[in-house]
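Chemist: How does the following fold in three dimensions:
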Amino acid sequence: MSQDLPTEVLGEASPGSSDDLHTLAPGQPFGPYTIEQAIGRGGMGEVYRARQQTPVNRVVALKLLQQRLRGTLAETLFQVESQALARLRHPFIAQVYDAGSLEGQPYLAMEWVEGLPMSEWISRRRPNRRQRLALVAEVARGAHHAHANGILHRDLKPDNVMVVSEQGREQPKIIDFGVAVAWLAERHDEGTPPRSLVERVGTPTYMSPEQRGGRADLDPRSDVYSLGVMLLQMLLGDELEPWPTLDSQRCAALLRQGSWTQPEDPEGLQLQLRLRSLPDELRWLLARALAEDRQARYESALNLALDLERFLDQRPLEAAPESRLYPLRKFLQRNRLPAALAGLTILALVGGLAVALYGLRQAQTERANAIAAAEQARVEAARAERVSDFVRSILGAVDPDVARELDKTLLRKVLDEAAERARTELADDPAVLGSIEAVIGRTYRNLGEPARALPLLERARDQGELRSVVDMRILSMAYDDLGRTDEAMATLDGFRAQLVPEQGEQGIDVLQLDAERLEYL
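Modeler: The predicted structure is shown next:
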C-alpha cells in the first residue's frame, strides 16, 4: 500500500473549496516535479504523488497549500511546518526534501513512503510480541528525535506510522506531522500561529489527558501517552481482533489500581482479564506511559524506548516498583546456564526425595488397607527405591561444589549419560523412566537445548508424567524453541481441554494457559 495521508494533514474538507484549489492533473509539471496522482484533499490543501526530475530522480509526496489560505495564519503555519520538518533527519521519520513557493504556490516535497499503516501491518503480518515491542521502540526513538528538534507530533496514531521494508528489514516511518508545530512555533519571534488553531490537531483516542483538556503547555510527554495507547492496542490484540478499539482511559485506570478488583460491567471484566494476561513488567511499562499525571510518565520518548529494549533484553525496567529481588530475578534470566547448573542438583535432590516419599507413603497405605494390596505396595516401594538409587547414583557423579565450575559441554555429557542409563536400567518400568526423563528433559530445556529436551519430554508426557501447567508450558516452549509453533499451541490447547471440565472457563489454570497461549499469537 502506498502512503495514505489522512485529512488531518489537510484540514476538514469544506464546501466550495475545490473552486479555488490549485488542482494539478496527472502528467502536469510543477517546477522540478511531474504530477502522477492526486492522493488527498482537505480544507488546507492537496497532496499528490509526484516524480522529481532534477537533480534527483525520485518519487515524492507533494503537499500544496490552498490558494484562498495564502497570506493567512494557515500559510504562516505551513511555512513554520516546512522549516521545522526540514531539520529532521532520522531513519524512522519520513524526510522533507524540499519546501518553497512556485509562482506564488507554497509547497512541501516529502519522502514517499511505500508500506502499510501500523494497524494494517499488524493485521496482515501477525508479528509476535517481540517484533511488536521492537517496532514501538523504534517509533519512540523517531519521536524523540523530533522532540529534540523542538517538534511535537500531537497526532501519533497507527495511521501516521507506516511500516516499510528497507535493506531487508521492516521498520517504521512516522508521517503526517501536519500542523503539529506549536511547541516550535512558540520559540519563533515571527509567524507564530495562535494556540487555538494548532490545539485542534489530534485524534481523541490517542490524546493525552492534558491535550484533551486543551492545555497550552504540551510537551513530549503528551506524545509518550499516544505511544502508550498504540502499545496497549498492540499487546491486547488477538486473532479475532488484531488491532482492538479500546478505552485507553479505562485501561489506564485499571493499570493504576494497586490490586485487581472485579469490575461490575462485562466489558470491564473482559478488559481486566486481557490486561492480567500480560507479564507484570509490561503492565508496569504501560502504567508509566499512560499515567494520568504527566509528571508520573516517562520523561521522554527515549526513556520509553529504552524500557522496551530493556524488557526485550531481560534487564530491569525503569518502570519497575522498587524491589531487591527483581534485579536478581532479571540477572538469573539473563544467565540461564550458571543458574541451571545450580538448579540441576537441587532439582534432582528434591525430585528424588519427593518420589521416594510418595512411593513410601503409598506402600504404607496399601499394606494397611488389605492383604490383597500387599503386592502392589511392594511394587510401589521398590519403584521409589529404584528412583532414589538412580538419583543418588547421578548425584554421586557430580560434586555440587565442583558443578558450579563446570562448563556446558561437561554438563551435557553428564545428562546424556544419565538419559542413556535411564533408558537401559529402567526400561522395564515405564512410569519410573518417564519421571526421570521428565526431570532430565526440563533441565535440558533450561540449558537452552530444546532439541535434546523434546524427545525426553514427549516420552514423559506419553507416560502421563507431565501433569501440571508448568510441565505443559515447558513442553510447549521446547516446541516453540524449535520453530514448531503449531505443536506448541496444540499442546496448550489439549491440556486446556482436559482442565475445563474440572475447573471451568475461569479456573486459574485455564486462565494461565490462555495467557501462555497469547505468547504465540
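Chemist: switch to C-alpha atoms for all contacts and neighbour counts from now on
Modeler: Fine.
Chemist: Secondary structure class of residue 162, three-state.
Modeler: At residue 162, secondary structure determined by DSSP: H, G, I helix; E, B strand; the rest coil is strand.
Chemist: Proceed likewise with the subsequent sequence, for comparison:
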Amino acid sequence: MKVMNSDHWKKIEDIVDELLKLSEAERSQRARDLCGQDIALLNEVLDFLNVMDQSDDAILSLKKSKHIIAKSVVREIEQERDASYFIGKEIQNYQIVKHLETGGMGAVFLAERCDGTFQKQVAIKILKREFANPTISERFKQERQILANLTHPGIAKLYDGGMFEGLPYIIMEYVEGEQINKYCNLEKLSVKQRLKLFGKVLDVVDFAHRNLIIHRDLKPENILVNYRGDVKILDFGIARIEKLSVQETDRPDGFHFLTPQFASPEQLQKKEINTLSDIYSLGILLNQLLIDVSLFDIEGLSIKEILENKTSYYPKQPSEKYNHLPEQTKLDIAANRGQAPGNLIRELKNDLDCIVLKAIQPEPTSRYESAKAFKEDLERREKHLAIMARQDEPIYRTNKFLMRNRSYLFVALLLMIVLSSTAFVTISGIYAERDRALYEMKKAEEVTQFLMGLFDDANPVEQNDIEVSASSILELGINRIDTVQDPEIRHQLFMVMGNAFHKLSEYENSLNAFNHALKESKEFFGSDHINTADVYYAIGNVEVTFFNWHLAVPPLRSAFEIYEEQLAEDNLKLIRTMSRLGRSLYNFGERDLGIIFSEKAYQQISEEMLPETSLEIMDDYAIYLMNNEQIEDGIEVLHAKVNYILEHFDDENYKLVGPYNRLALAYRQIEEFETAITYYKKALQISESVYGIEHLTTDRIRRNMFGSLAALDLHEELEKQFHIAIETTRNRFSENHWRTGQIYGTFGLYRMERNNYADAMKYLQLRQDIYVETLGANHEWTVGAFSHLVAVHIFSESAQADSLLTEHKKMIRSHQPEIHSQILRSLNHVIGIYENKEGDYSKIIDKYSTFLPAE
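Modeler: Predicted coordinates:
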C-alpha cells in the first residue's frame, strides 16, 4: 500500500482550500491549472472528498462544495484527454489499438494480445470516474464474477476487469457486426425475417432472465448481428453497476446512463426494477425494427416530461404512427422491408400493433410475463392463432380460423366452382334429358368425393403439422386425378387445377395440368372438339406468359383452326385466340401473318363483348404496334384501354396493372423516362396490393423499371428496387432458380453500362451458373446470356476474354441452321452494347453479325 507523505497530503489540502476561496465560475479553470494532467493526484483529491462525505453535519455545506468542484475538475480534465490518449496503452496483456465508440458509461476500445503467447482481439470498456468509488469497486468485482459465469452464444463474454490509471475497465469479447436495426435495413429484411431475428434476441434475454440477470439497457447499439445472421447482445448486466454509482451525477435529473427512448417508466422513476423492465425495452426495440421510428416523440424533453409521455398518454399503434409519416419516408421504410406502404400497414395492423403495445404497457404487470411469453405470442401470430395480446372475441377467433385454413378454403372455392357448373347442367338436364341429368348428379358426387379426399390427405395433423399451401394441395390433386375413373371428370379436374395454378403464377404446374387435360380431351372428346381447342388455347396462353413464342404458336394455331371451323366469325373464343396468335406469330418471326391476325381481331372489338375479352385484344394489339415501331399508336390504344377500365371498374383494379406497365415500357422506348417511372409506380402499387410482392407480375414490373431509373441516374432507388427483387425471388423460388438468375443478369447489365466491370462480371457469372444448372448448358437462354458475360470480360480486358468468345461462337454454331429467336435477340442486344462503347469492337461485331439472318 502506498504511504502518503506530509508534503503530498498538504498539496491536496492546499488545492481544495484554494478552490473554496474562489467563486464557482473561477474554480474550474484554477483546478485545472493546479492539477494539470496528474490523474493520480486528482484521484487522491477525490478520495479525500469522499471521506469528507462521511463526516458529521458540521461540514455538510463544505463537503458539498468540494464534491461539486472535484467532479467538475474530473469532467473537464477527462474531456481534454480524449480517446486518443489510450491508443497504444497496455492493460493486462492487451494493447489498445483503436477507439470503437463512446457511450454513457465510458469509452470502448479494440485491443490485441501483446505478450506473444497467442493472437486474440478483445474489446476493453474504460468506465467513467463515477465508478472509481472504493465501495463500487468491491461490488464491481462481484458483478464481474456473476457476468463471467453467464455463458450463452448470444451473449458477449466478459473476461476480466480492474483499474487502470484510476479508472475501472472491463475486458470483453470483441464482436464484429451491425446494430440490429441497421442490419435489418441493409439486408432489406422483410417483416417476417425481422420477427425471426427478433425471436433470437428474445431467446438470449430469456436465458439471462432465467439466470436472474437483467440487462437494463437493451437498445440497438447493444445488439449486434454478424454476417451469418447470428445475434450477440453486449453489456449484459453491466448497466446494473449504475445502481452502485454515486447518487450525484453530471445531469441534474440524476439519469446519466439511461437511454430514455428505451427505458421503462419504472427506470425513469428510479424504482426497483425486474425482468419486466427489459420486456418494455424489447417492445420499443420491436417497434423500431418494424417501422424505424419511435412511438413516443421525446426529443428535447426532460426526464420528467418523458416519463409523463410514457405513462399518461396512450401511444399510437405502430401502423398508425407509420401511416402518418411523410409519403417519401413511408416509401423508403416500406422499400427496406421489400413491400409497398399499403401492404406494410396491413401487416402491422391488429396483431403486431397489439403485441408491441402489450410489451410497452406503463404498468409492468400488464406486460408479457417473460421473454418466452413474448416470443410465443409472435409465434401464435405466425400460425394464425389467437394471440394473448388481444381479447379472445368471437369475430377475431373466426378470422384466425379462416387464416389458418386458407389453403383448404381456396380448394373449397374450386370445389364450389366445379359443383356449381355441374349443378347447372344437372338442373337443365332434368328437363332436357333425364339420363344426362342422372349422369351429371353422379359426376358431381365423384368430384365432391375427390376434392374432399384432398382435405383428408393434406390434413396438417396427419402431415406432422407441416404447413400446407394451396399449391401443395393442388399438386396432391394432380397426382390423384388418375384414380378417377370417368375421363370427362378427369378432364374437368385437370382444367380447373390448371387454371388455379395459373392464377397462383405456378406456370410449370399449370402447363403440367393442361397437358394432362389435353390428353384426356383428345381421348374422350376427340382431337377436333371445342373442349380440346380450349385446352390448346390455355397451353398457348401460358407459353405467352413465358415469352416462349415458338412454344406458344403451335397450340394457339391448333385452337384457332378448330374454332374457325366450328364457330361463327364474331365468336369471342375465336377473336380472342386470333389476337393472341397474332401477337405470338409476330414475335416468332412470321410478322406479316401476325399483323393480319392482330389487326383483324382489334377491328372486331364491339360493345357486346365481355370487358375481359376486349381488354385482352386491346393489349395484344398495342404490343403489336409497339413492336412494329408504331409507339405513338400503341400508346393511344393503351390509354384507350385504361379509360375503358376506369369507366367500368375502380382506379385500383388489377386490370390496370398490364396497361400501366405497358405504357411505362412505351414511354421508356421514346425516352420519356420520368413519365415511364410514373406509370411503373402506378402498376407496381396495384400489383403489390392485389397480387403481393412476390408475384411474378410484381417482379416483372420492378425489373422493367430498372432501365428508366438508370437513365435518370436514380441509382440509389435502383439499388433499393434490385434488393427487393432479388430477395422476393429467392423467397418465392430459391437462390438457384432461373428467375433469380434473370434478376442477377439484369443487374449485371446495369453495372456494365456504368462501367463497373467487377460487379457486372460477378452478377453475370451468377446468372450463367444458375442457367447452366437449371436450364442446361445448351439452352437458348444460357447461350444468349453468355454473350453478355463475354462482353464484360472483353471490356475489362480479362485474360479469359478471347477463349470465352471462341467458346461462345461454338455454342451458337451448335444451334445452326435454325438459331433460336432468343439467341438472336441476345446477339442483337450485345452488338448494340459494343456499338455504343468507346473503342474499336468492329471485329467482334462482324463475327456475331454472321450469325444473324440476312435482312
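Chemist: Would you mark the buried spots in the longest helix along structure 2?
Modeler: Ranked by residue count and defined by DSSP state H, the top helix of structure 2 is helix 406-432. For helix 406-432 of structure 2, burial by neighbour count (16 or more other CA atoms under 10 Å) applies to 407-408, 410-412, 414-415, 418-419, 422-423, 426, 429.
Chemist: and which of the residues you listed is nearest to residue 715 of structure 2?
Modeler: residue 407 (40.0 Å; CA to CA).
Chemist: Could you measure from the closest one over to residue 413 of structure 2?
Modeler: 10 Å (CA to CA, to the nearest Å).
Chemist: Spell out which residues are contacts of both of the two.
Modeler: Taking CA atoms under 8 Å, 6 or more residues apart in numbering as the contact rule, residue 407 of structure 2 and residue 413 have no neighbour in common.
Chemist: Can you show me the helices along the stretch 101-250 of structure 1?
Modeler: Along the stretch 101-250 of structure 1, the stretches classed as helices by DSSP state H, counting those that start in this stretch are 118-125, 129-148, 182-185, 195-198, 209-212, 220-236, 248-256.
Chemist: Residue 410 of structure 1 is nearest to which of the ones you listed?
Modeler: helix 129-148 (32.5 Å).
Chemist: for the closest one, packing partners?
Modeler: If contacts are counted by 3 or more CA pairs under 8 Å, 6 or more residues apart in numbering; DSSP states H and E, helix 129-148 of structure 1 sits against strand 169-174, helix 220-236, helix 301-312.
Chemist: how about JSON lines for those, with mean neighbour count and distance to residue 47 of structure 1 added?
Modeler: Shown next, in JSON lines, are those (neighbours: other CA atoms under 10 Å; distance: least, CA to CA, whole Å):
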{"stretch": "strand 169-174", "mean neighbour count": "20", "distance to residue 47 of structure 1": "17"}
{"stretch": "helix 220-236", "mean neighbour count": "24", "distance to residue 47 of structure 1": "25"}
{"stretch": "helix 301-312", "mean neighbour count": "21", "distance to residue 47 of structure 1": "29"}
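Chemist: and the ones you listed as JSON lines, adding distance to residue 85 of structure 1?
Modeler: Listed next are those as JSON lines, based on distance: least, CA to CA, whole Å:
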{"stretch": "strand 169-174", "distance to residue 85 of structure 1": "12"}
{"stretch": "helix 220-236", "distance to residue 85 of structure 1": "16"}
{"stretch": "helix 301-312", "distance to residue 85 of structure 1": "18"}
